[in-house]
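In: A predicted structure for the sequence below; I have some questions about it.
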Amino acid sequence: MNSTERRALAGLASLYVFRMLGLFMVLPVLSVYGADYRGSTPALLGLALGAYGLSQALLQIPLGMLSDHWGRKPVIYTGLAVFALGSLLAAQTDSVYGLVAGRMLQGAGAIAAATMALVADLTRDESRGVAMAVIGAAIGLAFMLAAVLGPVLAGFGGLSAVFWLTAVLALLGILLLWRLVPTPQSPRRPAVYRGGFRRVLGCAEVRRLAAGAFFLHLLLTALFVPLPLVLVDTLRLPGSEHWKIYGPVMLGAFVVMLPLMRAAERSGRARAAMMCAQLALAAGSVALWAVSELSLVFLLAVFFVAFNLLEALMPAQLTRAAPAEARGAATGLYATVQFLGAFSGGSLGGWLYGLGGAGAVAQLGIAVVLMWAALWWRMDARAPKAA
């Protein structure tokens, strides 16, 4: 990587950490602390957990396309400001409906597509795999930090404290983007208005990876509906001490994921690594049936190694497969189904938890892994690609 690429990557990786830290801190605490909100039910808390995914899903493609036409950085600035406003709304409400509204407004700051496209714009093709891997590692780091900070912060000030910090992190993200991230020198051509998006939809590998993003985030969000409650009920661990489980799990998963990611990229076996990780995700669902702390920690560690590996490898593969002049549209499609998966996982997870407890959510997770594996196998059989 040259100096410009390193500077851009440092700024964008930091931006990802700040933005995803704000989103991820909610996951391990909302089910526990949201029960105190007026009108709270398991279904509504699941909706609140996944609500940001709905507005994200609706806006990723339009804003990804707009970033091809208007520029990446203006779209990202605007999205971060909207995300901060949603965080402020969620921080000041005492109603579950206000919580849902704040989460939906957070999601309206839909910058994932524009940010991924900006990473691609600022790196050469031979450096892009490394860049996307670093971004994936940054997301994994944010997840690890959030799993520790979320329970600790909520223990002091409830969900409001989490959302206040999220708003501050969004504003710091604006400063990072302004000071550290270069503006691409080549002008963006509005390719999406000349059929670029149709080209994206016509790419089998883009469709395959988009399907993976949907299933991956459905699994993650559904898992975090019952998981905090399982820690309270099964392990008798209060919400403020959940970091004692999440901390070692996330740290261990992050450390194990890094060499696996590098080996997959360097050996050209990214496709095989992704398919193995896909099946390993079933461990997260099995963890909901765990009866001891040791088995729970082990199964969650397997799940998060697989999750972090897929979060790193799939976007890198996407930017290689998509047409260069329509990367904003391709990343928009990817981010749309990713967040639609988060919305579906939160909604389904909350509904099923209300009906049948953690076991019903575990069954959903295993069924999703099997459907995902069958779909990828069928798509590979029809149009095999090299990794």
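Out: Ah, there it is. Numbers count the residues shown, from 1 in each chain.
In: okay, CA-based contacts and neighbour counts for the rest of this
Out: Noted.
In: what's in contact with the helix or strand containing residue 259?
Out: According to DSSP states H and E, residue 259 maps onto helix 243-267. Residues outside helix 243-267 that contact it (CA atoms under 8 Å, 6 or more residues apart in numbering): 129, 133, 137, 140-141, 143-145, 147-149, 151-152, 270, 273, 297-298, 300-302, 304-306, 308-309, 312-313.
In: try this one next to it:
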Amino acid sequence: MHDFKMTRGELRATWALGSLFSLRMLGMFMVLPVLTTYGMSLAGATETLIGIAIGIYGLTQALLQIPCGLLSDRIGRKPLIVGGLLMFALGSVIAALTHSIWGVILGRALQGSGAISAAVMALLSDLTREQNRTKAMAFIGISFGITFAIAMVTGPLITHALGLSGLFWLIALLAFGGIAITLWWVPAPKAHLLNRESSLVKGGLKRVLTNPRLLKLNVGILCVHTLLMSSFVALPPLLEQAGLPRDQQWKAFLCTMLIAFVSVVPFIIYAEKRRQMKRVFQICVLLMLGAEVVLWQSGLQLWGILAGLQLFFIGFNLMEALLPSLISKESPPGYKGTAMGVYSTSQFLGVAIGGSLGGLLYSQGGAALVFGSCTVLALLWFGLSLTMKEPPYVSSLRIVLPDGVEATPALEQKVRDREGVKDVLLASAERSLYVKVDSRCIKRSDLEQLVAS
């Protein structure tokens, strides 16, 4: 019961689903640093349409994220994941075959319609035990950051060697690789577990959407990806104009990503260990604001652009690490899965807005208008961040009631009264307690003993 060592099955599931998630993210992000340069050779291409091609992926993802998560509860995780990857592959093939910007837009829209993130996390929940689930989810979170860095470097290299069409063919192969992993490497779950920590609760959307603390964090991730996508509409052509050829830009992305990864570690340790997440969050917003100002004022000075790029990636990587942790801390007990679903939807809305708006602004006033507008957005976001409160430093636990223990209000109160317990939700139908705890004061094993007694 208290065995915290992952079994072979849990390790296999974690590595398989982490690899699946990474392959899909790789296919999504490799296009980002190259579409605004290589895409301009497509028939009918304009800066505005390139921006739409970048952003429409996020729009279809945002629209289908929550419905696909709920659908996976009905038809099963694996069928939905395979179906989503087939849509992703179909979109990639259409984008590879076309010579028109409209074909790429259609392909990107279909890529985004394969919204499988919620189903992947739910399947991970089915295949891991409670005491090891946090480690498994952390692994997938880390793989996301590494995959983004790899995509920034390999996207320009592959496109220079194979062209934009070749890149989309490779992305289609990655999707089929994900299908193979799902069918033959991911273990088959014995049962679908209703776990509110990783699954959406239909009646919980209103509670999550009206929570002011969660709302500010969702605005935060929307701003992060709006800034990312808008900036990357302007950055690759700007680097080229400043004297860094498109086939050499991968070197700039590699250096900045490596420095960013090393730089964020002390901030994350300080935020968690010293319980200063609000302060680090605000520093992070300031970094991204500073990056946009530097990019705005640099003109065609290459070193200024590279300095702005470096500041941006430090802030971006740090924010990508902080925000999921903040969502987990701020979500009510039993609603973490729903909160993460809304968070993911907000993230992809940012992709849609950033790509489309960035393309429009770039067509009207070039890079200066894009970065100037991003500066205004970052400044507004910083103002909002000043109204944030320090988050509760709690962990989310799900305690399954052992046989013979009744799910009663008295049991819920008994757990609630224990020192270190901050909030409790008793889900009688699931025979589970969802508990928010201060991990410095109480451990999972203590709660399991308390419930069993």
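Out: Yes, it's here. No experiment lies behind these values; they were computed from the predicted model shown.
In: what's the matching range in the first structure for stretch 224-233 of the second structure?
Out: Stretch 224-233 of the second structure corresponds to residues 216-225 in the first structure, going by TM-score structural alignment.
In: Repeat that for stretch 28-39 of the second structure.
Out: Under TM-score structural alignment, the match for stretch 28-39 of the second structure is residues 23-34.
In: Check the mean deviation of the helix holding residue 259 of the first structure from the second structure.
Out: Superposed on the second structure, helix 243-267 of the first structure shows a mean distance of 2.4 Å to its aligned residues (mean CA distance after the TM-score superposition for the first structure).
In: I'd like the next helix or strand past that helix.
Out: Helix 243-267 of the first structure is succeeded, C-terminally, by helix 270-280 (DSSP H and E).
In: Quick one: average offset of that next one versus the second structure, please.
Out: Compared with the second structure after fitting, helix 270-280 of the first structure deviates on average by 2.2 Å (mean CA distance after the TM-score superposition for the first structure).
In: can you pull out the helices in the stretch 151-300 of the second structure?
Out: Assigned by DSSP state H, counting those that start in this stretch, the helices in the stretch 151-300 of the second structure fall at 205-209, 212-241, 249-273, 277-298.
In: which stretch among the ones you listed comes nearest residue 9 of the second structure?
Out: Residue 9 of the second structure lies closest to helix 249-273 among these, at 30.4 Å (CA to CA).
In: okay, the angle between that closest one and helix 212-241?
Out: With axes from the mean of the first three to the mean of the last three CA atoms, to 10 degrees defining the directions, helix 249-273 of the second structure sits at 160 degrees from helix 212-241.
In: ok and helix 249-273 of the second structure relative to helix 277-298, angle-wise?
Out: Put simply, helix 249-273 of the second structure runs at 160 degrees to helix 277-298, going by the same axes, to 10 degrees.
In: For helix 249-273 of the second structure, list every residue counted as buried.
Out: 249-250, 252-254, 256-257, 260-261, 263-264, 267-268, 271 (16 or more other CA atoms under 10 Å).
In: okay, those residues in JSON lines with distance to residue 76 of the second structure next?
Out: As requested, those are exported to JSON lines (distance: CA to CA, whole Å):
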{"residue": "249", "distance to residue 76 of the second structure": "42"}
{"residue": "250", "distance to residue 76 of the second structure": "40"}
{"residue": "252", "distance to residue 76 of the second structure": "43"}
{"residue": "253", "distance to residue 76 of the second structure": "39"}
{"residue": "254", "distance to residue 76 of the second structure": "39"}
{"residue": "256", "distance to residue 76 of the second structure": "41"}
{"residue": "257", "distance to residue 76 of the second structure": "37"}
{"residue": "260", "distance to residue 76 of the second structure": "39"}
{"residue": "261", "distance to residue 76 of the second structure": "36"}
{"residue": "263", "distance to residue 76 of the second structure": "41"}
{"residue": "264", "distance to residue 76 of the second structure": "38"}
{"residue": "267", "distance to residue 76 of the second structure": "39"}
{"residue": "268", "distance to residue 76 of the second structure": "36"}
{"residue": "271", "distance to residue 76 of the second structure": "38"}
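In: Greatest separation within those residues: which pair is it?
Out: Going by CA to CA, the pair spanning those furthest: 249 and 271, at 32.7 Å.
In: Go ahead and name everything in contact with stretch 268-281 of the first structure.
Out: 264, 302-307, 309-310, 313-314, 369-370, 372-373, 386-387.
In: do that again at 6 Å, thanks
Out: Residues outside stretch 268-281 of the first structure that contact it (CA atoms under 6 Å, 6 or more residues apart in numbering): 264, 303, 306, 387.
In: Identify the residue nearest the geometric centre of the second structure.
Out: residue 344 (6.3 Å; CA atoms, centre = their mean).
In: Look up how far residue 193 of the second structure lies from it.
Out: According to CA to CA, to the nearest Å, residue 344 of the second structure and residue 193 of the second structure sit 21 Å apart.
In: And for residue 46 of the second structure?
Out: 48 Å.
In: Give me the more crowded residue out of the two.
Out: A count of neighbours by other CA atoms under 10 Å puts residue 46 above the other of residue 46 of the second structure and residue 193, at 19 against 16.
In: And the more buried one, how close does it get to residue 38 of the second structure?
Out: Distance from residue 46 of the second structure to residue 38 of the second structure, by CA to CA: 12 Å.
In: so where is stretch 161-171 of the first structure in the second structure?
Out: Mapped onto the second structure using TM-score structural alignment, stretch 161-171 of the first structure covers residues 166-176.
In: what about the closest residue to residue 16 of the second structure other than its chain neighbours, neighbour count?
Out: Leaving aside its sequence neighbours, residue 16 of the second structure sits nearest to residue 186 (CA to CA, 6 or more residues apart in numbering; 5.6 Å). Residues contacting residue 186 of the second structure under the criterion other CA under 10 Å number 22.
In: Next: the one 4 residues further on.
Out: Residues within reach of residue 190 of the second structure, counting by other CA under 10 Å, total 8.
In: Look up which helix or strand the alignment partner in the second structure of residue 318 of the first structure falls in, please.
Out: Residue 318 of the first structure maps onto residue 327 in the second structure, with residues paired by TM-score structural alignment. Using DSSP H and E, residue 327 of the second structure sits within helix 302-330.
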